[in-house]
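Peer 1: Sequence plus predicted model, see below.
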Amino acid sequence: MTESSVPRVLWEPDEATVGSSNIVAFARWAAEHKGVRAFGEGTPAPASFDYDALWRWSVTDIEGFWAAIWEYYGVRSETPRDTVLPERVMPGARWFPGVTLNYARHVFEGRDDGAVAIRHATELRPLGEWTWGDLRRRTAAIAAGLRERGVGPGDRVVAYLPNLPETVAAFYAVASLGAVWSSCSPDFGVRSVIDRFAQIEPKVLLAVDGYRYGGRDFDRRPVVAELREALPTVEHTVLLDYLTPGAELEGTEPWSALEEGDASELEFAPVPFDHPLWVLYSSGTTGLPKAIVHGHGGILLEQLKNLHLHLDAREDDRVFWFTTTGWMMWNFLVSVLLTRASIVLYDGSPAAPGLDTLWELAERAGTTILGTSAGFLSSCMKEGVHPRRGRDLSALRAIGSTGSPLSPEAFSWVYDEFGDGLWLFSTSGGTDVCSCLVGGTPTLPVYEGEIQSRGLGMAVASWDPDGKEIVGEVGELVVTQPAPSMPVYFWGDPDGERLRDSYFSVYPGIWRHGDWIEITDRGTAIIYGRSDSTINRGGVRMGTSEIYRAVLALDEVVDALVVDVPQEDGSSRIELFTVLRPDADLEGDLPAQIARRVRTDCSPRHVPDRVRAISAVPRTLSGKVLEVPVKRILMGESPERVVSRDSLANPEALDYFTRLSDQG
């Protein structure tokens, strides 16, 4: 690879934006109290702020940096804080040993009960509000109800619930007790939920009677009944009558009964720094999903840092991120309440009745920071959506994108639609750390197609196969120093073998994330897709996102999936599967156009050997393309061995590849 050319600058923050940012305020404090050199000579003026210098301090003096986050944001511990990190090792880093605290305490302390905490809407409910008083009372009531049902520190409470304020209150209640939270979205199938929840042996199941999505109602009571049968450790099942008020199910108790307990005051159980807060899960596309455990303290510190310094959440902000309860972005969103911002929830389809739905919600809720997926922004671009046409989005100051690489074309579309006064930030990181490894920074410029920076405290680098750091070239995304929100452990992995195999088997003692990344000489980052699905031709490695960018630039192509399938003679075939517009086909010149685009934009070595038309690209429930499972199916492996259909948003889309494999 050659050094990247410098792309267009689409946005630069003005001096007022930089000067009022949370990160500059923190840097000034760190300069005064910790001797950190994050500004030029003389007065620490906004124009002289040096993000790279602050980042380098954060990943060099990692103990000093995380202690500074603790001190600056007033983290409260019930026991003295002495050592930050006794030993820099991965895996096995022990952060803040001896400390006891509670994540939920930091959410509720010092809140004005009359201020709005949550704005929420669904396809069933109009836009409404919960104040901090509402949230505190409901959380205390649920905590009391759970306590009466025998829930205490370490017990697991699992939630099969939509993205509602009741779900947020339930999570905070569980956290306040020192119990362990885990959730799946109600659109998960039975097997997928069982594969996740059964691993952690829950005591209580919180479930919903049903939900509405895309204008259709889905009764989930039969699923809940199956879950009860399959989870023998569950002692209590509580049913939220959301779809049908008054709905009942044999063997369950109503949500109203859960909130009838004595809830005079919300209390917080002090727990060790690394005590489990929640369990998240890997995608589950291959094998049993990994049950990833994050601790109270690690998530608290990471989200205080990320949400204040990178998201730049402020007191008047209303932060929305489109997500379900089955994706780590839900955990990210509810953590925004650690800041002085409020949050906006939505449960329903982002495309029903049309792709204007989220933009209309943003107007009605007064959203200031809107987060979504790269796929949603690309769909709006493709379908000719004009977010500001006919609606007032003047409150919107930032748009965030995650889930997959955001193409340069989508970057440009956002600025074509919103002008250069809006901050667009793309992020990447994920479930493993429940945060961003690379993402937005409000004081840096936005370059077309690039992620602004590496996150503070995240020692991210690009490495070649020999473990040498490279700049301006594509390599493995690695993290070379411990960070507090790395998994404490995997549930059901007592000797740590699965955890070591997942992150540390390629470079011992170094976290290998599984993505291809380029760090430019400007400190920006470009993600090229998963390193285990990257296509290597003649020593030239190409991320699948690069091929998608080339192919999706053609108007006739709506979606695509590409895999490189090994052949018996040692060669391989690049198979490109395309979803086409209704009026397009592969009978004419389109395959040649695709080949030209890939040859020109990517490399001649990566031109597909064959292009096929399919009806839909198979994706996980969190929207990820099933590149590796499809590749393994086309190599002759049984679909049942390589993917759980219940983990898919559209399992029927996989049938095409099964038939194709059967044909040889």
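Peer 2: The structure has been received and is ready for your questions.

Peer 1: rest of the way, CA atoms for contacts and neighbours
Peer 2: Noted.

Peer 1: does residue 652 sit in a helix, a strand or a coil?
Peer 2: Of the three states, residue 652 takes helix under DSSP: H, G, I helix; E, B strand; the rest coil.

Peer 1: Included below, for side-by-side comparison, is a second structure:
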Amino acid sequence: MWNFLVSGLLVGATVVLYDGSPGHPDTAAQWRIAERTGTTLFGTSAAYVMACRKAGVHPGRDLDLSTVRCVATTGSPLPPDGFRWIHDEVAADMWIASVSGGTDVCSCFAGAVPTLPVYVGELQAPCLGTDLQAWDPHGKPLTDEVGELVVTNPMPSMPVRFWNDPDGSRYLESYFEMFPGVWRHGDWITLTSRGTVVIHGRSDSTLNRQGVRMGSADIYEAVERLPEIRESLVIGVEQPDGGYWMPLFVHLAAGAALDDALLEKIKRTIREQLSPRHVPDEVIEVPGIPHTLTGKRIEVPVKRLLQGTPLEKAVNPGSVDNAALLAFYERLGRER
């Protein structure tokens, strides 16, 4: 996002960069910066938008955001409730620009187009220069079905090698192992028949229950509507005996307790709004959910920890916002 931000200077834009906690001194802090600076394009994370929704922030009512014409989000999929919150609480005519890309390509795969309509929960279109497709495991293109995000022709900003990888083996293993010659990014997406894109989360952390796949983002959207849940993390763990364990970790709101009533409420929400097959095997209260330094929930490293991988091999602690939280998951994996 730093490169994306700085590129604004090429068109003569004034760039405002906030460095610090987005929740200090309260959750509305970033919106006050937008008011004070007369921001026109407000870039933030999906996590911040959902935190504002959870905290009951009303930026459109309480602040003068008349200069803001676009709210752009990235870092993780913006759930439909996030689209609705921006529409209802910032401005009804706001251009909501949800984008998805990667640090490795220094670019976006899909994102915002000013001449196209915005549909709730969907990115408007693949970006320029990106031959974006969704493929099934056999390399067949899919429409209106969930598949692997692939780029079938080179992008202008696609890397051609890694540092300290002289024979290219790490590079090829990272992106070209599943489909030789075709970039597989590791995201689970749907390309719709109207040309929009839905991001479901990381494909290597997709929940697969009895052959029915679901993105973790769908679970988060449903569960975190409950006022008792501050944040959640769901992991699907393949077991050595061929079984499949799917725990849901919950970070509770202040004053909430994971009693039988809340436990049943969580399971009923998932059963009725999503799928009976994706009701978790266990709901476990945790002191917090670990994230990358850019605010993404850490799913794959936690999955590795739950499978017994030592902490030093599962994740780089320096890339985590609160590395101390990882000890809980490592201990749980060791005990299991």
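Peer 2: Structure's in. What do you need? Predicted, not measured: the structure shown is a model, and the values here were computed from it.

Peer 1: TM-score them against each other, please.
Peer 2: TM-score for the superposed chains, counting by TM-score structural alignment, normalised by the length of the second structure: 0.97, backed by 336 aligned residues with a Cα RMSD of 1.2 Å.

Peer 1: Mind telling me what residue 20 of the second structure corresponds to in the first structure?
Peer 2: Taking TM-score structural alignment as the alignment basis, one finds that residue 20 of the second structure is matched in the first structure by residue 348.

Peer 1: What is the neighbour count of its match?
Peer 2: The tally of other residues near residue 348 of the first structure (other Cα atoms under 10 Å) stands at 22.

Peer 1: Just give the nearest non-adjacent residue to it, would you?
Peer 2: Using Cα to Cα, 6 or more residues apart in numbering and skipping the chain neighbours, the partner closest in space to residue 348 of the first structure is residue 213 (4.9 Å).

Peer 1: re earlier: from residue 473 of the first structure, how far out is the match of residue 20 of the second structure?
Peer 2: From residue 348 of the first structure over to residue 473 of the first structure the distance is 40 Å, taken as Cα to Cα, to the nearest Å.

Peer 1: what do you get for residue 29 of the first structure?
Peer 2: On the measure of Cα to Cα, residue 29 of the first structure and residue 473 of the first structure end up 35 Å apart.

Peer 1: ditto for residue 595 of the first structure
Peer 2: Following Cα to Cα, the distance that separates residue 595 of the first structure from residue 473 of the first structure is 24 Å.

Peer 1: what residues are up against residue 22 of the second structure?
Peer 2: For residue 22 of the second structure, the residues meeting the contact criterion (Cα atoms under 8 Å, 6 or more residues apart in numbering) are 29, 30, 48.

Peer 1: Which part of the second structure matches stretch 419-428 of the first structure?
Peer 2: Under TM-score structural alignment, stretch 419-428 of the first structure corresponds to residues 91-100 of the second structure.

Peer 1: looking at this, residue 499 of the first structure is in a strand?
Peer 2: No: under three-state DSSP, residue 499 of the first structure falls outside any strand and is assigned helix.

Peer 1: Which parts of the stretch 351-500 of the first structure are helices?
Peer 2: For the stretch 351-500 of the first structure, the helices defined by DSSP state H, counting those that start in this stretch cover 357-365, 374-382, 408-418, 497-503.

Peer 1: Other residues contacting the lengthiest strand in the second structure?
Peer 2: Once the second structure is assigned using DSSP state E, the strand that runs over the most residues is strand 183-191. Outside strand 183-191 of the second structure, the residues that touch it by Cα under 8 Å, 6+ apart are 133-134, 142-152, 175-176, 178, 197-204, 206, 215.

Peer 1: The stretch 201-336 of the second structure: strands as residue ranges?
Peer 2: 207-209, 212-214, 229-234, 237-238, 244-245, 247-252, 282-285 (DSSP state E, counting those that start in this stretch).

Peer 1: about what we covered before: and residue 29 and residue 473 of the first structure? Which one has more around it.
Peer 2: Between residue 29 of the first structure and residue 473, residue 473 has the larger neighbour count (other Cα under 10 Å), namely 20 against 15.

Peer 1: Return the residue of the second structure aligned against the more buried one.
Peer 2: Aligned by TM-score structural alignment, residue 473 of the first structure pairs with residue 145 of the second structure.

Peer 1: swap in residue 663 of the first structure?
Peer 2: Counting by TM-score structural alignment, residue 663 of the first structure lines up with residue 335 in the second structure.

Peer 1: Any idea how many residues pack against the aligned partner of residue 117 of the second structure in the first structure?
Peer 2: Residue correspondence, TM-score structural alignment: residue 117 of the second structure in this structure matches residue 445 in the first structure. The local packing of residue 445 of the first structure (other Cα under 10 Å) involves 21 other residues.
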